[in-house]
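What shape does this take:
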Amino acid sequence: MSKRYGSTVALDAAGVAVAAGSTHALVGRNGAGKSTLVSLLTGLQAPDAGVVFFAGAPAPALSDREGWRERVACVYQKSTIIPTLTVAENLFLNRQGRFISWRRLRDRAWDLLGEWSVDVDPQTLADDLTVEQRQLVEIARALSFGARFVILDEPTAQLDGAAIARLFDRIRALQEQGVTFLFISHHLQEVYEICDTVTVFRDARHILTAPVAELAKDDLVDAMTGEAARLVTAHREPRATGEIVLRFSDDAIAFTVRAGEIVGLAGSAGSGKLAVAESIVGLQRGGTVEVCGHTPKPGSVPAALAAGVGLVPQDRHREGVVPLLSVAENITMTVPDRLGPAGLMDPRRRERVARSLVDDLNVKTSGLDAPVSDLSGGNQQKVVFGRALASDPRVLVLIAPTAGVDVRSKETLLEAVDRAAARGTGVLVVSDELDDLRGCDRVIVLFRGAIVQEFDSGWRDNELVSAMEGIGG
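Predicted coordinates:
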């Protein structure tokens, strides 16, 4: 199938054929086209070209939601279970009829959960379920519509090792009962544990489909990343660095960042990299954080800011910009002490500070007073960058810093990172995007909450991706 969104090619004549009763893996780096394919396979969108077939028959019309539910279901990484309802209510939501018999509802839930060997009390509030239990309830709900083809989207991202083993046991048992799975995962070693066949997408195209048992792990990584032998960046002399400005440690992770050094913290979903970053900037508690020899109050953003930490958060829409405020108000939000004496704001001083940052980052705006919501996504991200840099931080933490921006904006932002390091700021780039990590002096790779490898500059795509996916080293 093919699918475009404006000028963006999301799928380019790419597809997958899943054999009944199998567990078929779909893998690829971010932007490969996996999510677009899922939206087409579940009837959320129509392809621009191509057709979806189930058991040899064309898929129903998009308007026939019942027809789609009878053929396919997707268990997403983000649960669709409603936490304030019971398990039974979630299982039969919108299917109880005009009048509800609570006893009959519970009895039907017991029968359904028993049929698929899901050991959960249907009277339990969904909010009290574990992540593992929620997934099994969602699978049971999907099967109750009659679907025997289930898409699992990153099902292990929030599970520990024991829960993953139990989930895989359930998948195997369901396969024996005639259920077919499309398994989407960033953890390639799981593909070899649970899947029969694997399909690789890259750059919106189908690259290969092969039996897992016949595909070497290195060949799988090569298919995901492109040229096996391509160097990401030529080895260069390390930057001149100074004293340690950031030290983080917990049970399984410990690292430092020096002044003038750019360190990458990489890992796929569930690796723990986001928890580390948010602990450093005070968005959550975890581990021990030292900034320039001082320990800020755990779980306190103001304390982290006061200690000299600047942050570019993961989601600029939810955590970055304040849409109704102006460009100037957004970009100077963290430095009120520089805008006037005794807590008063001098508009001219704010304009001076904002203008310097806007010019430095080449923010395209009609004016400093324009609402930040009027800016393009790339320029909004530049404003978030500017705010992080406004306080002249000793440590700069960048979480997925170039996500969702155009190529030119990405170049501008990464150049700003280099300039910050040249001024003596220690930079931590937290990302699974290879382009974000290319300029790092070293990259620390996490997998399931622990450091598995560390790379100096000069790493190859397949080396880094293998480590991130859990099959390196």
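
only C-alpha atoms for contact and neighbour calcs from this point on.
Will do.

contacting residues for Leu215?
Counting by CA atoms under 8 Å, 6 or more residues apart in numbering, Leu215 touches no other residue.

now Asp218
Taking CA under 8 Å, 6+ apart, we find Asp218 in contact with 462, 466.

Could you do Gly272 as well?
Applying CA under 8 Å, 6+ apart, the residues near Gly272 are 446-450.

And this one, please, so the two structures can be compared:
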Amino acid sequence: MSAPLVEAIGVGKRFGSTVALADARLTVVPGESHALVGRNGAGKSTLVSLLTGLQAPDGGEIRFGGEPAPPLADRDAWRARVACVYQRSTIVPDLTVGENLFINRQPLAGFGRISWKRLRAEGRELLDQWGVEVDVDARAGDLAVEDRQLVEIARALSYGARFIILDEPTAQLDNNEIERLFARMRALQESGVTFLFISHHLQEVYEVCQTVTVLRDARWIITAPVADLPRAALVEAMTGEATALGEGVTESRVGPDVPVRLAVSGLSGDAFTDVSLAVRRGEVLGLAGSSASGKIELAESLVGLRTPSGGSAVLDGEALPFGDVRRALDAGVGCVPRDRHHEGLVPELSVGENSAMTIAGRLGKYGVIAPSRLRAHAERAIADLDIRTEGPGQPVNALSGGNQQKVVMARALATDPRLLVLINPTAGVDVKSKEALLAVVDRIRAGGTSVIIISDELDDLRPCDRVLVMRHGSIADEFPAGWHDHDLVASIEGVTRD
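Predicted structure coming up:
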């Protein structure tokens, strides 16, 4: 077996009375893709901060190639050993690709002036060396997400680092984009690059990684070859218990005699054309498709975020008010948007304030929110969704990703919606939080709420009574409950089924 490229040996880290890591271990050998998995709060982010030199461990040791890690102040030495491509891009969108590649180290032409000719030439050489097919003069903000990630990887490799940490790299990618990213990862591995791959999508671990390390409750649990660890055993290692995630509905729970709640007829917009569908009272409908299928745009039209160019949507006999979120809320539509960080939360506000944002007018008179009513509402939401927080007053940005998503769900449910639209509802959350969020769907549909789930995750679609697949802006296929993964994926990809 190869000598370790990177080791974390018995590392620990505390923040006050909170134990973030206790005797954690990690051994990564050259040329592999090594998965690091665990629930939110397991210690993954803390371990990454130690591996990248952002913090020093309180105990234990970080080693690179058998040698102790450099001092924290020696940033050049750290950059030559390791880099992290975070879920939130560090690319500066208004700069060109070349400017991003050499940010703070631009080649100079004399008298402190930047040599733009050398910058472009060296940028092209760097991109060609690592097979990144983007224009060095392109504005970075205009690149696709996967291309921005590859630019970040190329920038890291230019410092000499051959150990790259990928933190939830597929969170904003569709299936085709994910496959292209994985193909680049494999090519880079063959060129001597080693990856630490962090993801909540366990199927990706099996697709692209050779070894997996599991953290739970700030401790190392297991390191094993991926091929030797069945999915059920991996989930159990992450959670400490067996999980029901992945078990789907075998047949529809909504009969044809149940009244239609939402009727969409001939709806057209920027990315979809002539879409017609119906959702019955208490039905859970899934919408699947690639990022270019139009499914997101259709969903955002139903919740008031977009204005379609034609067609209609009627909820319980009343026309939906397009292009007006406030009126859509008043009409009985709730929404969990696709990106909790940019669309779902106000990070500086508290858990209580975020959970009550849609009903602020009900919590006091004359535009003034009564603190006691806000607190009572927040405490009910915290209990109903099992939000792990210090209390209603805690800033929402201090919560784990799974608990932040529960706050977004609480806000959507606060209005007691008749139709709840969930867009990528479990993106970036751990296995147990996924279970909890999908359990909410079962609970509210039993009370008569209709639900539309738009997701790239098959597990998100398993609670659905049926799933519609969109391609090129139109509904291309329908799958009743009990569908098989390979059939649904084939339809999403446009592959003809026998």
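
Could you get me the TM-score between them?
With the length set by TM-score structural alignment, normalised by the length of structure 1, the two chains reach a TM-score of 0.68; 434 aligned residues with a CA RMSD of 5.7 Å.

follow-up on the earlier one: most neighbours out of the contacts of Gly272 of structure 1, which is it?
Tallying neighbours with other CA atoms under 10 Å puts Leu446 at the head of the contacts of Gly272 of structure 1, with 25 neighbours.

Doesn't it lie inside a strand?
Yes - applying DSSP: H, G, I helix; E, B strand; the rest coil, one finds Leu446 of structure 1 inside a strand.

Now do the contacts for the aligned residue in structure 2 for Gln77 of structure 1.
Matched across to structure 2, Gln77 of structure 1 falls on Gln87, judged by TM-score structural alignment. Going by CA under 8 Å, 6+ apart, Gln87 of structure 2 touches 166-169, 171.

so which of these comes closest to Ile103 of structure 2?
Of all the contacts of Gln87 of structure 2, Leu166 has the smallest distance to Ile103 of structure 2: 20.4 Å, by CA to CA.

Check whether the closest one really touches Cys84, as I assumed.
Yes - Leu166 of structure 2 is within contact range of Cys84, at 6.0 Å (criterion: CA atoms under 8 Å).

how far away is the match of Gln77 of structure 1 from Ile198 of structure 2?
Separation of Gln87 of structure 2 from Ile198 of structure 2 (CA to CA, to the nearest Å): 10 Å.

so what sits against both of the two?
Shared contacts of Gln87 of structure 2 and Ile198 (CA under 8 Å, 6+ apart): 166-169.

Let me know how buried His486 of structure 2 is, in neighbour terms.
His486 of structure 2, neighbours per other CA under 10 Å, totals 10.

Which positions within the helix or strand that contains it qualify as buried?
Applying DSSP states H and E as the criterion places His486 of structure 2 in helix 485-492. By neighbour count on 16 or more other CA atoms under 10 Å, the buried set for helix 485-492 of structure 2 is 488-489, 491-492.

Please state the offset of the helix or strand containing Val384 of structure 1 from the chain centre?
Secondary-structure element containing Val384 of structure 1, defined by DSSP H and E: helix 377-390. Here helix 377-390 of structure 1 is found 20 Å from its chain centre; the criterion is CA atoms, centre = their mean, to the nearest Å.
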